[in-house]
Every structure is written in structure tokens, then in C-alpha cells.
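Asks: I would like the atomic coordinates for the input below:
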Amino acid sequence: MVDLEQYLPILIFLFIAAGLSALFVFLPMGVSRLTGSHAPTAEKLSEYECGFPAFDDSRSQFDVRFYLVAILFLIFDLEAAFLFPWAVSLDFTGWTGWATMVVFLVELVIGFAYAWKVGALEWD
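Replies: Here you go, the predicted model:
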């Protein structure tokens, strides 16, 4: 039978983490309501990320270039996320790690050149 007392510190840690998370989320909202800084206006509630008003119907079509830009961003963001650990551990991975990363970067450059050639980076 497993001794469950060894899991008590983990359980305490989870309760403290959940409590602090709730505190960081709900305390600023409560303070803003109490101090009067929560005053929604038409300007504050306007669109700020996408630049056009929300649709009435969620199934409405819009330009596919939003998806293309998001996918390209994710691809090149992941590239940067892979480059740092690779650069830090290059002395452990040796020539095999270096060759693998060169193949990875060549694939990304080919993908970037293709996206540039087909005009995925153009915004009219």
C-alpha cells in the first residue's frame, strides 16, 4: 500500500498555488471596482486587436491571411525557442546536434522563401 503522507507537501503546494493564482486574478478586479477606476466606456470597449467589430454570427467568413500570419508567427517563434537550448547544449550534442540544427534551419529557410514567393507576407 502506498503511503499517502508523502504527497501532503505536494497537496499543500497546490492549494497555496491555487490560492495565490486566485488572489492575483481577483484582487485587482476587486480593487478597481472599489476605487472607482472600473468605468467602462465606449472607447474602452471598442475593438483593439483585430481592428474590426465583432461579427453577429460566429460562422461569418473573413480573410484567411489572419490565419497565415498566425501560423507563420508560430513557426518562426518555435524556431527561436529551439535555437536557444540548442546553442546552450551544443558542447554536449557535438557535430550530430550541429548537423541536425543545420537541417532544421535549412527547412525553415525553404519554408520562409516559399511563403515570401507566394505572397503570404504581403498585406494589402
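Asks: from here on, contacts and neighbour counts on C-alpha atoms
Replies: Noted.
Asks: Please give the element, helix or strand, for the residue positioned nearest the centre of the chain.
Replies: For the chain, Leu74 is the residue whose C-alpha lies nearest the centre (Cα atoms, centre = their mean; 8.3 Å). Here Leu74 sits within helix 65-88, counting by DSSP states H and E.
Asks: which element follows that helix toward the C-terminus?
Replies: helix 90-118.
Asks: Now that following helix: buried residues?
Replies: Of the residues in helix 90-118, Gly97, Met101, Phe112 count as buried by neighbour count, 16 or more other Cα atoms under 10 Å.
Asks: Give me the nearest residue to the first one, chain neighbours excluded.
Replies: In space, not counting the residues next to it along the chain, Gly97 is nearest to Leu90; the distance is 6.7 Å by Cα to Cα, 6 or more residues apart in numbering.
Asks: isn't the one you found right next to Thr100, touching?
Replies: No. Judged on Cα atoms under 8 Å, Leu90 makes no contact with Thr100 at a distance of 11.1 Å.
Asks: Also this sequence, please, to line up against the first:
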Amino acid sequence: MITMMFTAMIALTLTAAIMILTSLLSKKINEDREKSSPFECGFDPKSSARLPFSLRFFLIAVIFLIFDVEIALLLPMTIVMTTSSMKSWLTISLIFLTILIIGLYHEWNQGSLEWAN
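Replies: Sure, this is the predicted structure:
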């Protein structure tokens, strides 16, 4: 027991020391204008690199990622069905699907799924 605690303490100390050392060594000392500007084949940029981004596109992308992860959570439910009781599997599945449908209805009701007004 003492050996495990001693090993864990050494590992944590070594990890903390390496993290502190890398954060101290990785700091940029001087800020160069050329290195902080966007790269366009060695030429000065013709326009600003900070173009406005469509917020609608971002929201739809986030919604897609959320529902994509939820589908990835739904797929293993068919495999788990054979190893669990049918009543508990059905209850959990229905609760999960109900939460998904309520979330989809909320997004639809708020107008987040409409691409153009």
C-alpha cells in the first residue's frame, strides 16, 4: 500500500514538474508582425483574414454534432437489448428518445433548423 502511494506521489510530482517546465519554456518572448499576420504566399494580405462567419451555419453545425453523438449513443442499444431485461431497456430507450424528440421540437420551434428566413 505504501509502495503504491509512493509511486503515485512520484508520478504526480514528475507530471507536475514536466507541465510547469513546458509552460515556462513554451512562452513566446517576442511578438513578430510577420509571424502573427496571415500567410498568403509571402505577399501582404489583400483583405482582412477575419471574415464574418455565418451564425446560422454554426448553429446548424452544432445541432448536427449533438444529434450525431446521440445517434452514436442509440446504436449500441440494440446490442444491450439482448443482455438486459426488456422492461428496463424499453424504459431507458423511451426516456432517451423522448428527450431527443423534445430537443428536436424545441430547436424546430425556435427556428434554428431553418436555413433561410
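Asks: Please state their TM-score.
Replies: The TM-score (TM-score structural alignment, normalised by the length of the second structure) is 0.52; 69 aligned residues with a Cα RMSD of 1.8 Å.
Asks: circling back to that earlier point, looking at the buried residues of helix 90-118 of the first structure, which is nearest Phe84 of the first structure?
Replies: Nearest to Phe84 of the first structure among the buried residues of helix 90-118 of the first structure, counting by Cα to Cα, is Met101 at 11.2 Å.
Asks: What is the aligned counterpart of that closest one in the second structure?
Replies: Alignment note: Met101 of the first structure maps to Ser93 in the second structure; criterion TM-score structural alignment.
Asks: The residue lying closest to its match once chain neighbours are set aside - how many residues pack around it?
Replies: Distances taken as Cα to Cα, 6+ apart put Met77 closest to Ser93 of the second structure, at 7.6 Å, once the chain neighbours are dropped. Met77 of the second structure is flanked by 14 other residues according to other Cα atoms under 10 Å.
Asks: So Met77 of the second structure versus Trp89 of the second structure, what's the distance?
Replies: 8 Å (Cα to Cα, to the nearest Å).
Asks: What of Met19 of the second structure?
Replies: In terms of Cα to Cα, Met19 of the second structure sits 44 Å off from Trp89 of the second structure.
Asks: now swap in Ile10 of the second structure and tell me
Replies: Taken as Cα to Cα, the span from Ile10 of the second structure to Trp89 of the second structure is 45 Å.
Asks: How about Ile60 of the second structure?
Replies: In terms of Cα to Cα, Ile60 of the second structure sits 31 Å off from Trp89 of the second structure.
Asks: what residue of the first structure matches up with Leu55 of the second structure?
Replies: Match for Leu55 of the second structure (TM-score structural alignment): Val64.
Asks: Burial check on its match, number of neighbours?
Replies: 8.
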